[in-house]
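J.: Pasting the sequence and the predicted model now:
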Amino acid sequence: MGALVKTEQPDPAAPRDEAQYLTFVLGEEMFAMDILGIKEIIQYGHVTGVPMMPTFVRGVINLRGAVVPVVDLAARFGRPVAKVTRRSCIVILETRSEQGAQDVGVLVDAVSAVLTIPAAEIEPPPSFGGGIRADFIGGMAKVEGRFVIVLNVDRVLSVEEMALLSRGGDPGEAAS
């Protein structure tokens, strides 16, 4: 009988020479997120609104019996609420917080591709305004002559910060 070999999953926080990113479009801009936290991509379907939520929380969906909140990424960035088209998708991500793992859906205008981007091709985020909060940006990658904003998904989808905002609190309190 053969020996049981345990394969280790890569640590998402460990530095890597290159990583795979899902690229997607919001408005006219291209964004990317590391695929390690992505569980699946689904077509935009029926979203049930939840009263008293921030405008960037579209509502919840039933995903195989689990209640999953859906965040409108454009609205999360302080832009107008996204218009749903036939290319609109919900990217299901697993986020981690002090309370444990939580699935969150992210509404995007369109999914583009999965790209392998070398770490050397990702520059630090600019120190000046880029239309979204600086702590939401993990870096700037140059792909085919175009800049792609690499998101810091843990900050964008901070469950603690979104819960604080739904109660009318100051998001600066969640970062401390």
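T.: Everything's here; your move. Residues are numbered from 1 along each chain as shown.
J.: contacts and neighbour counts: CA atoms only from here.
T.: OK.
J.: so residue 30 is in which element?
T.: For residue 30, the host element (DSSP states H and E) is strand 29-34.
J.: And residue 173, by the same measure?
T.: helix 171-175.
J.: this is the comparison structure:
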Amino acid sequence: MNVFEQKEISAAQSFLSFRLGKEIFAVEVSKVNEILEVPKITKIPKSPEYMTGVINLRGTVLPLVDTKIKFGMKPVEFTVDTCIVVLEIKVDDEKIQVGALVDSVLEVMEIDEAQLQPSPSMDAKYNLDFIEGMLELDNKFIMLLKIDMIFSINDIIDLKETHEGSSPKKNKSIKNPNNRGKK
């Protein structure tokens, strides 16, 4: 293999695509720890609107974010396809896990850098700092996200406080109506 071929291989990245309403987004696979079915969710009083609550992830408190609310959409409606994408976000030198509620997970895609189109330039009312680029696939655009950029410093403080200070056993739980018989 020559140097040129090696460079071509390293330019491709893996992304996990998911659906929020009619839109398709994707994040780098390296940022995804796992994908979960939606279990019982414990609400946190006085939390931000986008903070759905927390779940117990193998003894660890995992804060859940309604990704649709975070992106200015209507809240996630729970269906059999709704799931949690457990993401690892980096703030300064610290890594924090957060669960992102999405309408459905689609596929893992290998994307070559040459396929990426730059983020659109839009009016200042849209914050596009968190979009790495766009990919056109089958006449649809997929927005590739910079997941570390989606949360503001205040969001991170809220997530850290939720992660460190809440116990799912102490708060009132709500059950996802679509989890009939699921563990």
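T.: Looks like it arrived, so ask away. Since this is a predicted model, take the numbers as computed values, not measurements.
J.: Quantify their similarity with the TM-score.
T.: After superposition, the two chains reach a TM-score (TM-score structural alignment, normalised by the length of the first structure) of 0.78; 150 aligned residues with a C-alpha RMSD of 2.1 Å.
J.: whereabouts in the second structure does the strand holding residue 30 of the first structure align?
T.: Alignment of strand 29-34 of the first structure against the second structure: residues 23-28, by TM-score structural alignment.
J.: Now the matching stretch on the first structure. Mean distance?
T.: Here the mean offset of stretch 23-28 of the second structure against the first structure after fitting is 0.6 Å, by mean C-alpha distance after the TM-score superposition for the first structure.
J.: List the residues that contact the most centrally placed residue in the first structure.
T.: For the first structure, the residue nearest the mean C-alpha position is residue 153 (4.4 Å; C-alpha atoms, centre = their mean). By C-alpha atoms under 8 Å, 6 or more residues apart in numbering, the contact list for residue 153 of the first structure reads 33, 136.
J.: Tell me the residue in the second structure aligned with it.
T.: Aligned partner of residue 153 of the first structure by TM-score structural alignment: residue 147.
J.: Against residue 78 of the second structure, how distant is that match?
T.: For residue 147 of the second structure, the distance to residue 78 of the second structure equals 23 Å [C-alpha to C-alpha, to the nearest Å].
J.: And residue 56 of the second structure, by the same measure?
T.: For residue 56 of the second structure, the distance to residue 78 of the second structure (C-alpha to C-alpha) stands at 19 Å.
J.: Equivalent analysis for residue 7 of the second structure, please.
T.: Note on residue 7 of the second structure: its distance to residue 78 of the second structure, by C-alpha to C-alpha, is 43 Å.
J.: now stretch 68-88 of the second structure: which residue numbers in the first structure?
T.: So stretch 68-88 of the second structure sits over residues 74-94 in the first structure, by TM-score structural alignment.
J.: which residues does the closest residue to residue 25 of the second structure other than its chain neighbours contact?
T.: Leaving aside its sequence neighbours, residue 25 of the second structure sits nearest to residue 143 (C-alpha to C-alpha, 6 or more residues apart in numbering; 4.7 Å). Residues near residue 143 of the second structure by C-alpha under 8 Å, 6+ apart: 24, 25, 26, 131, 132, 133, 134, 135.
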